[in-house]
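K.L.:
what follows is a predicted structure for the sequence shown.
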Amino acid sequence: MHTHIVVAHPEPASLTHAVAARIGEAIVNADADNTVTSVDLMAEGFDPRFNAQDHAFFRRTTTLPADVAAEHARLDAADALVLVYPLYWWSFPALLKGWIDRVFTQGWAYDEGADGKVEKKLQRLQVHLVGLGGAGQQMIDRRGYGAAMKTQIEQGIFDYCGAPVLSSTLLLDADSGMAEAHLQTAVDIGRKIGTPAP
């Protein structure tokens, strides 16, 4: 199995990056046949702004931008996608949301027919979400943020494209001494992703 990990955090020494690294290591250690690639969107300088060429491609009047085509190639080679990110305002950071906006294109991630029906084109891609947040579970539950994120991200993005979200984990209280526990959870997540189904 080949897993592609995408990380969106501006600080390479962050807990977010450490969690992503632990997940990748655990996937590889779970089975000798597993492979992992990882991309740091900030370090690579990915431009998250949906631009005029992106819009023209959506309208089917021009070719796919080269940077988006490169992301498609990475994802086409993957069996699983793991997104590791900090929670910003109860969602993805803008960098990761822009990556989704630009990369999950019509014609590749989904297609809309003349009859208005949506063809879900990413049913083969297993998705795992790992969000890190400074708040606690009590606040998430009290304000309904968990349900809101599930609707926006799991249903609004991935279900629309047919990509099954096999796991969605929130590593909370990240600013309150939970780093070691979260790193162990990352290992557990990686093992589960990397262990072949019987």
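P.N.:
That came through, no problem. Residues are numbered from 1 along each chain as shown.

K.L.:
switch to C-alpha atoms for all contacts and neighbour counts from now on
P.N.:
Noted.

K.L.:
for the closest residue to residue 171 other than its chain neighbours, grab the count of nearby residues.
P.N.:
With sequence-adjacent residues excluded and distances taken as CA to CA, 6 or more residues apart in numbering, residue 171 is closest to residue 132, at 4.7 Å. Counted with other CA atoms under 10 Å, the neighbours of residue 132 add up to 21.

K.L.:
cool, and residue 32?
P.N.:
10.

K.L.:
just to revisit the earlier point, contacting residues around the residue nearest to residue 171?
P.N.:
By CA atoms under 8 Å, 6 or more residues apart in numbering, residue 132 lies in contact with 16, 84, 85, 86, 87, 170, 171, 172, 174.

K.L.:
out of those residues, who's nearest residue 5?
P.N.:
Residue 5 has its nearest neighbour among the contacts of residue 132 in residue 84, at 7.4 Å by CA to CA.

K.L.:
quick one: secondary structure of the residue positioned nearest the centre of the chain?
P.N.:
The chain has residue 83 as the residue nearest its centroid, 2.8 Å off, counting by CA atoms, centre = their mean. Three-state call for residue 83 (DSSP: H, G, I helix; E, B strand; the rest coil): strand.

K.L.:
structure B:
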Amino acid sequence: MNHLIVYAHPNPESFNYAILNTTVASLEEQGHHVVVRDLYKLNFNPILSGQDFETFQKGETPADIKAEQEYITNADVVTFIYPIWWTGLPAVLKGYVDRVFAYGYAYAYGEDGTMQRLLSGKKGFMINTHGTPKEVYDEIGMTQSLKQTSDTGIFEFVGIEPVGHLLFGGVPQVDDAARKEMLVEVQQTVKELF
């Protein structure tokens, strides 16, 4: 299978980076082809501009958006790896979704007003970290809300089938042994899903 991993964390020594490396290694061990788009390393422009809209209205796509869309088109599985900041996506990843999952590429409306999910046939997987203890997010309903806004609001909206979502809480407060257990869970989940 062809896997696209969209990664969004600015610190190359972060736990998210360890998750990325574990995910890539687990997939490659099973013979999958993996492409990583590290949005911070790429200095991806997250701002959906008026010029973008003008270009779209001419029936064209800005080059940087077109390049990312080609990675998605070629992928069987799209995985997002990112930290939860302020109960949402980092700005660079939100901007990636805004610009790349564009109308006419990722979704459209038919003449009768029905929704067309243009990325159907692909699978989606998410891995997140957050500083709040998992039990707190579970108790207040935030865990379910995060899954709904990303799995349903992003992936399902464009036809990508969510097949898994790992959320690791309290990451800055736990010890290395707990983080290693989290990485084992990433490895096992990846092998079970793909």
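P.N.:
Structure received. Note that the structure is predicted; figures quoted are calculated from it, not measured.

K.L.:
list which of the contacts of residue 132 of structure 1 are still in contact in structure 2.
P.N.:
Counting by both residues aligned by TM-score structural alignment, their matches' CA atoms under 8 Å, the members of the contacts of residue 132 of structure 1 that carry over to structure 2 are 16, 85, 86, 87, 170, 171, 172, 174.

K.L.:
any chance of TSV for the residues you listed, columns distance to residue 150 of structure 1?
P.N.:
As requested, those are exported to TSV (distance: CA to CA, whole Å):
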residue	distance to residue 150 of structure 1
16	20
85	15
86	15
87	13
170	11
171	15
172	16
174	20
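
K.L.:
what ranges do the strands span in structure 1?
P.N.:
Secondary structure of structure 1 (DSSP state E): strands located at 2-7, 35-40, 80-86, 110-112, 118-120, 126-132, 165-171.

K.L.:
may I see those arranged in CSV, with distance to residue 48 of structure 1 as well?
P.N.:
Putting those into CSV (distance: least, CA to CA, whole Å) gives the following:
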stretch, distance to residue 48 of structure 1
strand 2-7, 13
strand 35-40, 13
strand 80-86, 15
strand 110-112, 20
strand 118-120, 23
strand 126-132, 19
strand 165-171, 23
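
K.L.:
pick the most deeply packed of those.
P.N.:
Most buried of those by mean neighbour count (mean count of other CA atoms under 10 Å) is strand 80-86; its value is a mean of 24.

K.L.:
equivalent range in structure 2 for it?
P.N.:
Aligned by TM-score structural alignment, strand 80-86 of structure 1 corresponds to residues 77-83 of structure 2.

K.L.:
quick check: the matching stretch compared with structure 1, mean distance?
P.N.:
Compared with structure 1 after fitting, stretch 77-83 of structure 2 has a mean deviation of 0.5 Å; criterion: mean CA distance after the TM-score superposition for structure 1.

K.L.:
ok now that stretch, how far from the chain's centre?
P.N.:
Centre-to-centre, stretch 77-83 of structure 2 and its host chain are 3 Å apart (CA atoms, centre = their mean, to the nearest Å).

K.L.:
kindly report the same for stretch 30-49 of structure 2.
P.N.:
From the chain centre to the centre of stretch 30-49 of structure 2 is a distance of 10 Å (CA atoms, centre = their mean).

K.L.:
would you mind measuring the gap between the ends of that stretch?
P.N.:
Start and end residues of stretch 30-49 of structure 2 are separated by 40 Å (CA to CA, to the nearest Å).

K.L.:
contact partners of that stretch?
P.N.:
For stretch 30-49 of structure 2, the surrounding residues in contact (CA under 8 Å, 6+ apart) are 1-10, 24, 27-28, 91-96, 98-99, 191.

K.L.:
filter those residues to the buried ones?
P.N.:
Among the contacts of stretch 30-49 of structure 2, those buried by neighbour count (16 or more other CA atoms under 10 Å) are 2-10, 24, 27, 92-93, 95-96, 99.

K.L.:
quick one, what contacts the residue nearest to residue 73 of structure 2 when sequence neighbours are not counted?
P.N.:
In space, residue 73 of structure 2 comes closest to residue 119 once its chain neighbours are excluded; the distance is 7.9 Å by CA to CA, 6+ apart. Shown in contact with residue 119 of structure 2 (CA under 8 Å, 6+ apart): 73, 106, 107, 158, 159, 160.

K.L.:
now for residue 119 of structure 2: what does it line up with in structure 1?
P.N.:
Under the alignment (TM-score structural alignment), residue 119 of structure 2 pairs with residue 122 in structure 1.

K.L.:
what's next to stretch 169-178 of structure 1, contact-wise?
P.N.:
Contacts of stretch 169-178 of structure 1 (CA under 8 Å, 6+ apart): 129, 130, 131, 132, 133, 134, 135, 136, 137, 182.
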